[in-house]
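Participant: pasting the structure only:
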């Protein structure tokens, strides 16, 4: 009798101890489907300070309904799908989880170790060896422009400075640029003609060819004023894009190649280290 009482007391103590050390789930359930619960923490990010009370109620209700519908389908699948089918899905889920973890870890390692600098000589070498890959599929120009009111007091002086455009002229035009409706005085960079046409509505398919003439000056009017445009240089379709224009693309290509090489090295090294540290072994 005493032995049975002792056993009973031990069981009670063990059960009580397990319950005591078990972390309490203090989350607040807001919905249940069979044995699954939806908690307030699961939907707290749906509502922001800017959300109205009416919208909040609607968002929460819709979210609960979507969760319940999905959970009911999942429960139905667990009851009706074959064990073989469920096993296949579980393998896919496990593989997807592994792929996510692997990708995140590799990306972190690559980010930490990759060299993202590109020396000029490296860019030039890649460019010279792959010029055929850099044929233009649209026109590029180097140009500057200002858009001013047609009746602006100093229009003649602005036009003169704009066309001559020495260092002093550029500085003076910069200093009065607040008078311009819009402008771009940096004529040392290549720009797509399509971008020019998108930005400057007065340029259209009918007068586009005027943009494609080197050293050409244009003066075009619209309902808001006058555009002064100076074309410095032109590159047409199928011509080779200049290095300065494609350098960002080359940099991305080179860095992507470095990433692939680094990933291959990481894959080899992690396996070698695991074998060396006896974390990985193949049984005969």
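Facilitator: Sure thing, it's come through. What you are looking at is a predicted structure, and each value in this text was computed from that prediction instead of being measured.
Participant: When you work out contacts or count neighbours from here on, use the C-alpha atoms and nothing else.
Facilitator: OK.
Participant: As a check, name the ranges of all helices in the stretch 101-250 of the chain.
Facilitator: 120-129, 155-164, 167-175, 193-199, 208-211, 243-276 (DSSP state H, counting those that start in this stretch).
Participant: And the last one, what does it pack against?
Facilitator: When contacts are defined as 3 or more C-alpha pairs under 8 Å, 6 or more residues apart in numbering; DSSP states H and E, helix 243-276 sits against helix 83-113, helix 120-129.
Participant: One more: the fifth one?
Facilitator: For helix 208-211, the packing partners by 3+ C-alpha pairs under 8 Å, 6+ apart come out as none at all, with no helix or strand in contact.
Participant: And the third one, by the same measure?
Facilitator: With contacts taken as 3+ C-alpha pairs under 8 Å, 6+ apart, helix 167-175 sits against helix 155-164.
Participant: putting a second one here so we can go through both:
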């Protein structure tokens, strides 16, 4: 619709008398000045032209839909105009609240706050599936390093295990300090369809299973079963979001209260019975 050459043969200043029309639908024109926000000095002429072209096509499609909707439905009614008014006012309030909250909120959540919330709401964090801390290694069955891997796992030599995994493992997970869902750890392994994972975990920390071409090693350091309370670290991020959301709601409520109180003191409104 707009070639890179033609597109940039347009006004370079806002002092020119005429604004270029890029597209027309019915009586509505899309002007070059309407899409100035799309132009980025870091984009090449070709990329800018492509960006504008996509926007113009989208604008045309939208205007065509609006035209068809106007033919089919009468939107010039008190009810529809009221809905538009309510939406506009709601959007204004939302933007005002957002700007105020962004300027006032402290997003730093202290560890003590997180701990206190965790202790008070443990029942809300019941696990829906088993989680574990541990290591996982996928190794070719023919690998001559199998004994070295097993020895490092059984003797809890984390650095040695990391060194071996980096060099010889086909896949591995060695974030032993982090909790992870057991289903994520066993995905794409022979244990993915294991029905009795509880019994499997209770049978011992070291688990080895063989597939057709690979051996899979699981070093389970700790686990929490479904319906148990997870450790704090597993739900820390969730609690942080909850506490932050509480702060947002408190700021919003306080903003409404302050505005009403000030208006009441200054007699800025009247209520008639």
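Facilitator: Received the coordinates, thanks. For clarity, every value in this text was computed on a predicted model and none was experimentally measured.
Participant: what's the TM between chain one and chain two?
Facilitator: In this superposition the chains share a TM-score of 0.75, using TM-score structural alignment, normalised by the length of the second structure; 248 aligned residues with a C-alpha RMSD of 3.5 Å.
Participant: would you turn the helices and strands packed on helix 243-276 of the first structure into CSV with distance to residue 67 of the first structure and mean neighbour count?
Facilitator: Formatted as CSV, these follow (distance: least, C-alpha to C-alpha, whole Å; neighbours: other C-alpha atoms under 10 Å):
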stretch, distance to residue 67 of the first structure, mean neighbour count
helix 83-113, 19, 12
helix 120-129, 52, 13
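Participant: Just put the ones you listed in TSV and tack on distance to residue 220 of the first structure.
Facilitator: Below are these laid out as TSV (distance: least, C-alpha to C-alpha, whole Å):
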stretch	distance to residue 220 of the first structure
helix 83-113	50
helix 120-129	38
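Participant: closest to residue 197 of the first structure out of these?
Facilitator: Comparison of these against residue 197 of the first structure by C-alpha to C-alpha identifies helix 120-129 as nearest, at 28.9 Å.
Participant: ok, residues contacting that closest one?
Facilitator: If you take C-alpha atoms under 8 Å, 6 or more residues apart in numbering as the criterion, helix 120-129 of the first structure is touched by 243, 247, 250-251.
Participant: between those residues, which has the most around it?
Facilitator: With neighbours defined as other C-alpha atoms under 10 Å, the most crowded of those is residue 250; it has 20 neighbours.
Participant: Tell me who's in contact with residue 255 of the second structure.
Facilitator: Residue 255 of the second structure neighbours (C-alpha under 8 Å, 6+ apart): residue 97.
Participant: So what does it match up with in the first structure?
Facilitator: Here residue 255 of the second structure is matched to residue 266 in the first structure, going by TM-score structural alignment.
Participant: mind checking how far the alignment partner in the first structure of residue 85 of the second structure is from residue 105 of the first structure?
Facilitator: Using TM-score structural alignment, the equivalent of residue 85 of the second structure in the first structure is residue 94. Distance of residue 94 of the first structure to residue 105 of the first structure, computed by C-alpha to C-alpha, to the nearest Å: 17 Å.
Participant: Also residue 272 of the first structure?
Facilitator: From residue 272 of the first structure across to residue 105 of the first structure, the span is 18 Å (C-alpha to C-alpha).
Participant: Would you mind telling me which of the helices and strands packed on helix 243-276 of the first structure is nearest residue 65 of the first structure?
Facilitator: Nearest to residue 65 of the first structure, of those and by C-alpha to C-alpha, is helix 83-113 at 24.4 Å.
Participant: what packs against that closest one?
Facilitator: helix 243-276.
Participant: what's the angle between the helix it packs on and helix 120-129?
Facilitator: Relative orientation of helix 243-276 of the first structure versus helix 120-129 (axes from the mean of the first three to the mean of the last three C-alpha atoms, to 10 degrees): 110 degrees.
Participant: could I get the helices of the stretch 101-250 of the first structure as TSV with distance to residue 144 of the first structure?
Facilitator: Shown next, in TSV, are the helices of the stretch 101-250 of the first structure (distance: least, C-alpha to C-alpha, whole Å):
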stretch	distance to residue 144 of the first structure
helix 120-129	27
helix 155-164	9
helix 167-175	11
helix 193-199	10
helix 208-211	11
helix 243-276	17
